[in-house]
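Enquirer: got a structure for you, letters missing:
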């Protein structure tokens, strides 16, 4: 790998980490002017438009009819359910606590891999799950205390579970598509489901 491509990868990673780091704060700001469902719809209308423009120039694999239900399931879990639950949940807890709870999806992914899809999970990965769970408990107890976890916190955990279901379905059922095509169809189908908020 050349130094130019390494630099591009590092810059892309920094951009993604910055966006993810700002996201909970941005959602809190957005919720001051929009309802949770409307904010999710606005975000994904913009994302759908941008991805459509890229798809026009890059090209995209057309979906097979038999895959349409799966693509809508991916859109439901990755876009509709995840973001509406996350937005509603963030109305009741701090941006810091909501960020940690929302990023607990690897914990759910590991549990799904082991108990639903019967994948082997190493001791190392179980240790990481335990460490992640301890981190969630520490942050939540430091925010408002464990007793303060209410329906808003549970909705953010639902969003994390939804995200985990998306990755599990993607891994086990959507190998016929490249990453960009799959991302486009998940975003577009999820956005269609969000149109109820028009």
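Expert: Yes, it's here. In this text, all values refer to a predicted model and were calculated from it rather than measured experimentally. Numbering: from 1, shown residues only.
Enquirer: all contacts plus neighbour counts: C-alpha atoms, from now on.
Expert: Will do.
Enquirer: Pull the distance from stretch 22-33 to the chain's centre.
Expert: Centroid displacement of stretch 22-33 relative to its chain, using CA atoms, centre = their mean, to the nearest Å, is 16 Å.
Enquirer: Tell me the buried residues in it?
Expert: For stretch 22-33, a neighbour-count test (16 or more other CA atoms under 10 Å) marks 24, 25, 27, 28, 30, 31 as buried.
Enquirer: Leaving out the residues flanking it, which one is nearest to the third one?
Expert: Spelled out, it's residue 27. Using CA to CA, 6 or more residues apart in numbering and skipping residues adjacent in sequence, the residue nearest residue 27 is residue 87, 6.9 Å away.
Enquirer: what about versus this one:
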């Protein structure tokens, strides 16, 4: 797959994840957050294994790969989803959105420290532009920046866990197919989350039979499309592009969740949101390395045309 095709796939994933936000809001108001999250992720994990079985891609992981699965599952599934679902109930959506917007920058910093993957000046500018775009969108919500509290700390732990898991995924992708890694991580993480749900939300599982068919259709769409297909493709992209370059696309998530809220929950899109989108797109172009590739291509073309010109004379 060519780089631009991977970029298109990532934009499609961000649209799915963005539209998934209003769906998740609906699900966590209908059910207890931790219990329903564990069931949604388990359904996603089973879906991934069904897809991989059709593709004949399932194999037993090695002992070393099992450590990556456990580490990735605990960080990407258990810690990220638990602290996010609990943290968002204790803070404003403005604070939560801004903290989540630091994800790409955190991933780039961790990649440069752990993987010795130093980002270029243009990429750093891209991460900062993306952060500005996310800030414009989130702060234009009118809630204002509330005082930092324990909920904000939980959201930060959630996004830090996810950023750290991307480093593990990029390491594991060298020997284990990232899509298979995704399946193992989702199933393992969901079982741990379900146990946490049984302890923190006792008796809440009895709520499940009270939900309407429409809610269950929403649940399956969220689990099978956004979580299963989305994570499979995203982790596959990490294997192709690297953790930092892939994470810059997460900034688009904020904009698409806004579009989803406008389409499904009747919320308004303002000129501030569109301004934020411009910064996010500029951030993606710089942060994903697209601008650098164009500059290198131009320099190469100029060099060859100059060489041919001199050779002509």
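Expert: Good, I have the coordinates. It should be emphasised that the depicted structure is a prediction, and the values quoted were computed from it without experimental measurement.
Enquirer: TM between them?
Expert: After superposition, the two chains reach a TM-score (TM-score structural alignment, normalised by the length of the first structure) of 0.80; 190 aligned residues with a CA RMSD of 2.7 Å.
Enquirer: about what we covered before: go through the buried residues of stretch 22-33 of the first structure and name the one nearest residue 51 of the first structure.
Expert: Of all those, the one with the least separation from residue 51 of the first structure (CA to CA) is residue 27, at 21.0 Å.
Enquirer: And that closest one, how close does it get to residue 196 of the first structure?
Expert: As judged by CA to CA, to the nearest Å, residue 27 of the first structure and residue 196 of the first structure stand 20 Å apart.
Enquirer: ok, now residue 131 of the first structure?
Expert: In terms of CA to CA, residue 131 of the first structure sits 39 Å off from residue 196 of the first structure.
Enquirer: higher neighbour count, the two?
Expert: residue 131 (13 against 10; other CA atoms under 10 Å).
Enquirer: Please say which position in the second structure that one maps to.
Expert: Mapped onto the second structure by TM-score structural alignment, residue 131 of the first structure lines up with residue 129.
Enquirer: name the element that match belongs to?
Expert: Counting by DSSP states H and E, the element that carries residue 129 of the second structure is helix 121-139.
Enquirer: that older thread, can you tell me which of the buried residues of stretch 22-33 of the first structure are in strands?
Expert: Using DSSP state E, no member of those sits in strands.
Enquirer: Pretty sure the residue nearest to residue 27 of the first structure sits against residue 29.
Expert: No. At 10.9 Å, residue 87 of the first structure does not count as touching residue 29 under the criterion of CA atoms under 8 Å.
Enquirer: Over to residue 59 of the second structure. Which of the three states is it?
Expert: coil (DSSP: H, G, I helix; E, B strand; the rest coil).
Enquirer: how much space between it and residue 176 of the second structure?
Expert: Distance from residue 59 of the second structure to residue 176 of the second structure, by CA to CA: 9 Å.
Enquirer: Between those two, which is the more surrounded one?
Expert: Neighbour totals were compared for residue 59 of the second structure and residue 176, and residue 176 leads with 20 against 11 (other CA under 10 Å).
Enquirer: can you pull the contacts of that one?
Expert: Neighbour list for residue 176 of the second structure: 61, 65 [criterion: CA atoms under 8 Å, 6 or more residues apart in numbering].
Enquirer: Show me what residue 38 of the first structure aligns to in the second structure.
Expert: Under the alignment (TM-score structural alignment), residue 38 of the first structure pairs with residue 35 of the second structure.
Enquirer: hmm, I was thinking of residue 109 of the first structure
Expert: So residue 109 of the first structure corresponds to residue 107, using TM-score structural alignment.
Enquirer: what's the burial count for its match?
Expert: Other residues lying near residue 107 of the second structure total 26 when counted by other CA under 10 Å.
Enquirer: How about it, nearest residue that isn't a chain neighbour?
Expert: Once flanking residues are discounted, residue 107 of the second structure sits nearest to residue 163: 4.7 Å by CA to CA, 6+ apart.
Enquirer: List the contacts of the one you found.
Expert: Going by CA under 8 Å, 6+ apart, residue 163 of the second structure touches 103, 104, 106, 107, 110.
Enquirer: Quick check: the second one vs residue 7 of the second structure, distance?
Expert: Between residue 104 of the second structure and residue 7 of the second structure the distance, using CA to CA, works out to 15 Å.
Enquirer: Looking at these two, which is more packed in?
Expert: When residue 104 of the second structure and residue 7 are compared on other CA under 10 Å, the one with more neighbours turns out to be residue 104, at 27 against 18.
Enquirer: How about the host helix or strand of the residue nearest to residue 107 of the second structure, which residues are buried there?
Expert: Using DSSP H and E, residue 163 of the second structure sits within helix 150-172. For helix 150-172 of the second structure, a neighbour-count test (16+ other CA under 10 Å) marks 151-172 as buried.
Enquirer: Distance from that helix to the middle of the chain?
Expert: Chain-centre distance of helix 150-172 of the second structure: 10 Å, with CA atoms, centre = their mean.
Enquirer: after superposition, how close is that helix to the first structure?
Expert: For helix 150-172 of the second structure, the mean deviation from the first structure after alignment is 1.9 Å (mean CA distance after the TM-score superposition for the first structure).
Enquirer: Going by contacts, tell me the helices and strands next to the biggest helix by length in the second structure.
Expert: Looking across the second structure with DSSP state H, the single longest helix is helix 3-30. When contacts are defined as 3 or more CA pairs under 8 Å, 6 or more residues apart in numbering; DSSP states H and E, helix 3-30 of the second structure packs onto helix 33-54, helix 213-221, helix 230-241, helix 251-265.
Enquirer: for residue 181 of the first structure, what are its contacts?
Expert: Contact analysis of residue 181 of the first structure by CA under 8 Å, 6+ apart lists 60, 61.
Enquirer: Translate it into the numbering of the second structure.
Expert: The alignment partner of residue 181 of the first structure in the second structure, by TM-score structural alignment, is residue 180.
Enquirer: Its match and residue 16 of the second structure, how far apart?
Expert: From residue 180 of the second structure across to residue 16 of the second structure, the span is 21 Å (CA to CA).
Enquirer: and if you look at residue 108 of the second structure?
Expert: 23 Å.
Enquirer: More neighbours: those two, which one.
Expert: Comparing residue 108 of the second structure with residue 16 by other CA under 10 Å, the one with more neighbours is residue 108, at 27 against 21.
Enquirer: Setting aside sequence neighbours, what's the nearest residue to the match of residue 131 of the first structure?
Expert: residue 283 (4.7 Å).
Enquirer: what do you get for residue 80 of the first structure?
Expert: Counting by CA to CA, 6+ apart, residue 80 of the first structure lies nearest to residue 190, which is 5.3 Å off, once chain neighbours are set aside.
Enquirer: okay, the helices and strands packed on helix 3-30 of the second structure in CSV with mean neighbour count and distance to residue 196 of the second structure next?
Expert: CSV is the format used below for these (neighbours: other CA atoms under 10 Å; distance: least, CA to CA, whole Å):
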stretch, mean neighbour count, distance to residue 196 of the second structure
helix 33-54, 21, 8
helix 213-221, 14, 20
helix 230-241, 22, 22
helix 251-265, 21, 28
